[in-house]
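In: Below is the structure, and that's it, no one-letter string:
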């Protein structure tokens, strides 16, 4: 009898604790609706899955496009690409030497083996990164997938614009030779504009410009901050990986960095949707109601 009484008392206590916890969670949701909406948004976007898929697509399909550009582009363009890679990832030492060797492979044999057909196939395969990012934008804004006729040409346009942006990123970050005092604000502004345009382009213009601005600001600032932080962390990590594992160490480290980068991107775009639907911003931005 005593055991039954003790068990009944324990069960009653657990039930009370459960009810208390449920009530407190309900109160927290009412007091912090933004946190609740943001948490639900990250689940809807499948944050880790989306960022990992984007990183893999960028590594497997977008990077080869850079190698193709290096094989056919003049020396000045290759130097710009290396400069931008140094800015974005903080390359130095053995890791930078590995990248220089890759981008330096531009002899006639490479060009002949690639050919026009190879260039076209590489560009088309690289649009898989565009498609993956489009799905993230559509999930974040809870819109239905766009029809192929509306969106297909946008994948290639997005890829070409980003290639051009990468080529000048090193110059922008250095303030076109004038230093950090100009390079930093230019980097923030150009990154924000690029991600603002990216969302509008990949959503097929189905969301007005202004509601996309919070996500563009968050993503643009996050990407620039990550790039500057990488200058302090990545050189040591990359050179250590290259010393221990050779070229494979460079591959693994860059892939890990890409996952972090696209996590920042997915968080920025998804959070931008939640911010744009906050009551204080809905009227100012003209945010359309959720579908």
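Out: Nice, I can see it. All of these numbers come straight from a predicted model, not from anything done at the bench.
In: CA atoms for contacts and neighbours, from now on please.
Out: OK.
In: and residue 271, which of the three is it?
Out: Following DSSP: H, G, I helix; E, B strand; the rest coil, we place residue 271 in the helix state.
In: before we move on, what about the one 10 residues further on?
Out: Secondary structure for residue 281, judged by three-state DSSP, is helix.
In: what's the helix or strand for the closest residue to it other than its chain neighbours?
Out: Once flanking residues are discounted, residue 281 sits nearest to residue 275: 7.3 Å by Cα to Cα, 6 or more residues apart in numbering. Under the criterion of DSSP states H and E, residue 275 resides in helix 247-276.
In: Show me which positions of that helix end up buried.
Out: 249-251, 253-255, 257-276 (16 or more other Cα atoms under 10 Å).
In: Over to stretch 174-194?
Out: For stretch 174-194, the buried set under the neighbour-count rule, 16+ other Cα under 10 Å, comprises 174, 175, 183, 184, 186, 187, 188, 190, 191, 192, 194.
In: Kindly indicate which of those lies nearest residue 131.
Out: Nearest to residue 131 among the buried residues of stretch 174-194, counting by Cα to Cα, is residue 194 at 16.9 Å.
In: residues contacting the closest one?
Out: Residue 194 is in contact with 216, 220, counting by Cα atoms under 8 Å, 6 or more residues apart in numbering.
In: gap between it and residue 82?
Out: Here the criterion is Cα to Cα, to the nearest Å. By it, residue 194 lies 20 Å from residue 82.
In: okay, pairing it with this:
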């Protein structure tokens, strides 16, 4: 029995799961996920509503983007569309200053994601004038979400799953590298990108099984507020996966791929004075 305990203890230490849990507490993962959901709903969603309303292909607007991301369909998707869809004249009523404010709010969302990545990799915050990285990341994020929605009707089955997985890995792989100012090696960031997409796939399956019936139930019981609560809960899950995937990638490299955090840094980061 004692031999088994020592074996389990050595296996636990080799796995390093306790380190992953400690890093999650240090990052305040759940708290950051809730902040991610709040910022996404308050700052990113209005920008996506305007962008989706300007879609020349007219595929249902922001509600179709949201339903596709959550993986809901049928009556739940229709309920979501009826409640979330903005007025048809949203583009005409959005002035220049309103558009600028929406863009600024979206950049603040990108800044929060950048800050979380910097905390995960223990890097100093980037200077304020690098806000262009946040703007570029935000534009690519919108393009990524747009192509995800557009391929829903153009591509089906395993082909769409493969295309979605590939584009997702590429986006989150590039996104970390870009927001971190190329201070972390490409190969070091790949496990986190794969973990993020794997987690999002699991969240999509969970959403299909749990949130699909819950949307209809909450719509009947609580109306619009009930739908917003479901969407906010899903966004918390997205934030948890996005940050947790990057954190898992860092932990995996530390314990099972590379020795020492110094091996993660690029030559550009090493040349910078501390």
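Out: Yes, it's here. Treat the numbers as computed from the prediction; the structure is a model and nothing was measured.
In: Surely the residue nearest to residue 281 of structure 1 is in contact with residue 212?
Out: No. With contacts counted by Cα atoms under 8 Å, residue 275 of structure 1 stays clear of residue 212, the gap being 9.7 Å.
In: What segments of the stretch 1-150 of structure 2 are helices?
Out: 2-15, 17-27, 29-39, 45-53, 61-70, 74-84, 96-120, 131-154 (DSSP state H, counting those that start in this stretch).
In: Tell me which of those helices sits nearest to residue 176 of structure 2.
Out: Residue 176 of structure 2 lies closest, by Cα to Cα, to one member of the helices of the stretch 1-150 of structure 2: helix 96-120, at 6.9 Å.
In: In structure 1, what range does that closest one match?
Out: Using TM-score structural alignment, helix 96-120 of structure 2 corresponds to residues 116-140 of structure 1.
In: superposed on structure 2, where does the matching stretch end up, distance-wise?
Out: Once fitted to structure 2, stretch 116-140 of structure 1 is off its aligned match by 1.0 Å on average (mean Cα distance after the TM-score superposition for structure 1).
In: buried sites along that stretch?
Out: 119, 122-140.
In: Which position in structure 1 pairs with residue 24 of structure 2?
Out: By TM-score structural alignment, residue 24 of structure 2 lines up with residue 42.
In: Its match: neighbouring residues, count only.
Out: 17 (other Cα atoms under 10 Å).
In: show me the contacts for it.
Out: 267, 270.
In: Could you report the distance from it to residue 269 of structure 1?
Out: Plainly put, residue 42 of structure 1 is 10 Å away from residue 269 of structure 1 if you go by Cα to Cα.
In: And for residue 226 of structure 1?
Out: 16 Å.
In: what does residue 108 of structure 1 give?
Out: 42 Å.
In: Ok, residue 285 of structure 1 next?
Out: For residue 285 of structure 1, the distance to residue 269 of structure 1 - Cα to Cα - is 16 Å.
In: excluding its backbone neighbours, what's nearest residue 232 of structure 2?
Out: Per Cα to Cα, 6+ apart, closest to residue 232 of structure 2 is residue 37, 6.1 Å.
In: now for the one you found: what does it line up with in structure 1?
Out: By TM-score structural alignment, residue 37 of structure 2 lines up with residue 55.
In: Contacts only, for its match.
Out: With Cα under 8 Å, 6+ apart, residue 55 of structure 1 has these contacts: 255, 258, 259, 262.
In: Identify the residue of structure 2 aligned to the first one.
Out: Read it as residue 255 of structure 1. So, by TM-score structural alignment, residue 255 of structure 1 is matched to residue 232.
In: Tell me the buried residues in stretch 82-95 of structure 1?
Out: 82-92, 94-95.
In: If we only consider the residues you listed, which is nearest to residue 104 of structure 1?
Out: Nearest member of the buried residues of stretch 82-95 of structure 1 to residue 104 of structure 1, counting by Cα to Cα, is residue 82, at 10.1 Å.
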